[in-house]
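Participant: 3D model of this:
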Amino acid sequence: MVPCYNQAQYLDECLQSVLDQIYPNWECIIVNDGSLDDTEAIAQEWIHKDNRFIYLKKENGGLSSARNYGISYAKGEFILPLDADDKIASHYVALALKEFENNSDTKVVYCQAEKFGEEFGIWQLSPFFILNLARRNMIFCSAMYRKKDWELVGGYDINLIYGLEDWEFWIAILKNGGDVKCLDEVGFYYRIREKSMARIINLEERNFSERYVAKKHIDFFLSNYDELLGINGELNSKLKSEKVLLNELCFQLFGFKIFNLKK
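Facilitator: All right, here's what the predicted structure looks like:
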């Protein structure tokens, strides 16, 4: 599933990486999220080239909205989002599916990643474990998961218009259990651009997104509170309400408090 908003100049390279997959039984849903460039013309060329490409168009609604729109049309059991300016290796889909076959408890499969564009080299990401996920995101958007898990959590949160939608999504589907596998092979190529969304987000927007995630998943952060801060039971007993507890947690982790509590 490839959402595209004014990224027509990268779309050919992205879709070619999908066409090159050694696993043949795929569909690629291209979602034009209200682009003002040549996205539609380029997408039309690809759907005429191979009928496994599907083209959808909608009014601009942001990344989460575009992903949800495309995934809602997907017929397969597994989903692999791919942003229009990125690429995947030819063996990625096949290797990811094999991991799901090997372990029925697996919920997410991703891989080693490499940067290209304005920067080159291996993308050094922290290893996954659930406590690490409570601190920060280390799973990029182009990981594979089951469509039913997307449905269970209500998809990507369209309120996260400034970013962190991937972090929130992984928390949502993993906080109640499930295995995560990171492949040893490089299977994902992340384009570094000067004006990428991750680079232009400002501090106020970042804080909004972090507060939103913290409020939405208060249960997840509270369940990892002891491990995150290394505090003892005596201090825990002094923090008598969930809001006080979460305020302290967010301040320690992110440097801000999400609730304005009166003494």
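
Participant: rest of the way, CA atoms for contacts and neighbours
Facilitator: OK.

Participant: Off-centre distance for the top strand by length along the chain?
Facilitator: If you go by DSSP state E, the chain has its longest strand at strand 179-192. Relative to its parent chain, strand 179-192 has a centroid offset of 12 Å by CA atoms, centre = their mean, to the nearest Å.

Participant: buried ones in whatever helix or strand comes next after that strand?
Facilitator: Downstream of strand 179-192, the first helix or strand assigned by DSSP states H and E is helix 197-200. For helix 197-200, a neighbour-count test (16 or more other CA atoms under 10 Å) marks nothing as buried.

Participant: now do stretch 254-261
Facilitator: Buried, per 16+ other CA under 10 Å, within stretch 254-261: 257-258.

Participant: Equivalent analysis for stretch 97-116, please.
Facilitator: Buried, per 16+ other CA under 10 Å, within stretch 97-116: 99-100, 106-116.

Participant: How about stretch 182-199?
Facilitator: Counting neighbours by 16+ other CA under 10 Å, stretch 182-199 gives 182-183, 186-192 as buried.

Participant: on that earlier part again, what packs against the longest strand of the chain?
Facilitator: Judged by 3 or more CA pairs under 8 Å, 6 or more residues apart in numbering; DSSP states H and E, strand 179-192 is in contact with strand 87-88, helix 92-102, strand 106-117.

Participant: can I get these in TSV with distance to Tyr69?
Facilitator: Below are the helices and strands packed on strand 179-192 laid out as TSV (distance: least, CA to CA, whole Å):
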stretch	distance to Tyr69
strand 87-88	21
helix 92-102	21
strand 106-117	21
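
Participant: Now the second one, please; I'll put the structures next to each other:
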Amino acid sequence: MALSKKPLISIIIPCYNQEKYLHYTLESVYRQSFQDWECIMVNDGSIDNTEKIIHQWLNKDKRFKYLKKSNGGLSSARNIGIINATGEWIQFLDADDLIAENKLSTVLENQSYDLIVTNFRLFLHSSGQRVSSSNLLGQFRLNFESILYKWDEEFTIPIHCAIFRREIIPLFNETLKAKEDWLFWIQTFLKNPKPIFIDKDLATYRIHDNNMTKDKKLLNDYTIEAVNLIRNLLPESQSNIFTSVVIKRLYNKLLEYQTLNTNLLNSKSYKIGNTLVNVLLKIRKPFT
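Facilitator: Model prediction:
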């Protein structure tokens, strides 16, 4: 088919030291049955063979485009891609994940919507096993309340499950190193998009050692920072409800941690209280 001057879809792939997986990710883009796309590969300061692999694909197909920057993190790489994208729709894809060859053609049957989300399957890299979603997302309503209150507790949406109409998406927060997707989804839904969910496994999320968070303290710090940023986006009444839900969630996690950690089984209960107080102080600080 003849390609339009501006592609209908911009696929944004941030790349940082993913030489092991990048070829397979780009192959999944190349094999799309829908062909009116551009693929923006953003090299975020990789020091492995990422650039060599990128140039192989640049030579193979002119729809692949290349941007290179110093290392600034996943969100900054995605933002560079957004700023340079020319398509009406935005598809994010991390450099170690995959999309089914009919992903774009299937979602574009629903262009009366602003946000189209599909289901996904897991790929366990260590065993090479693909695990069906088993309705991972299909049991949740795709709305603002679910994103706000159930994210990470009951579900998350891998970013490459979705395709976004360009005008509804915000830029990613570049200070957060965790929970940035949660904030992004909330900011997106605050624009009142018209969403639809397609219960088909059209995306594959790869699980391997490098994408597992190891620093729990850092994760908790960024969770608290994300909570404060989200609170500032909400009306006061909803912010108070959100705060109560977060406090209850954190308290339950602390109780679970105490139960599972044998070193804490005989500890005094005030340790949980002190931990909770410290968390609450961090959450409430911006409002004092």
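
Participant: okay, now Ser75 of the second structure: neighbour count?
Facilitator: Ser75 of the second structure: 21 surrounding residues under other CA atoms under 10 Å.

Participant: which one of the buried residues of stretch 97-116 of the first structure is nearest Pro81 of the first structure?
Facilitator: Using CA to CA, Tyr110 is the member of these that lies nearest Pro81 of the first structure, at 11.3 Å.

Participant: Can you name the residues that contact that closest one?
Facilitator: 96, 139-140, 142-144, 181-183 (CA atoms under 8 Å, 6 or more residues apart in numbering).

Participant: try 6 Å this time
Facilitator: By CA atoms under 6 Å, 6 or more residues apart in numbering, the contact set of Tyr110 of the first structure is 143, 182.

Participant: What's it aligned with over in the second structure?
Facilitator: With TM-score structural alignment as the criterion, Tyr110 of the first structure lines up with Val117 in the second structure.

Participant: can you check Lys98 of the first structure too?
Facilitator: So Lys98 of the first structure corresponds to Glu109, using TM-score structural alignment.

Participant: Spell out the secondary structure type for the equivalent of Ile79 of the first structure over in the second structure.
Facilitator: Taking TM-score structural alignment for the superposition, Ile79 of the first structure sits opposite Ile90 in the second structure. With DSSP: H, G, I helix; E, B strand; the rest coil as the basis, Ile90 of the second structure sits in strand.

Participant: ok, Ile90 of the second structure to His23 of the second structure distance?
Facilitator: According to CA to CA, to the nearest Å, Ile90 of the second structure stands 21 Å off from His23 of the second structure.

Participant: The two: who's more crowded?
Facilitator: Neighbour comparison, Ile90 of the second structure and His23: the larger count goes to Ile90, with 26 against 17 (by other CA under 10 Å).

Participant: and the gap between the match of Lys98 of the first structure and Asn119 of the second structure?
Facilitator: Glu109 of the second structure is 16 Å from Asn119 of the second structure, where distance means CA to CA.

Participant: Same question for Ile207 of the second structure.
Facilitator: Distance, Ile207 of the second structure to Asn119 of the second structure, by CA to CA: 16 Å.

Participant: tally of neighbours for the alignment partner in the second structure of Cys141 of the first structure?
Facilitator: Cys141 of the first structure maps onto Ile159 in the second structure when the alignment is built from TM-score structural alignment. When neighbours are counted by other CA under 10 Å, Ile159 of the second structure registers 17.

Participant: what does Phe254 of the first structure align to in the second structure?
Facilitator: That one, Phe254 of the first structure, aligns with Leu250 by TM-score structural alignment.

Participant: Assumed that match was part of a strand.
Facilitator: No - applying three-state DSSP, one finds Leu250 of the second structure to be helix, outside a strand.
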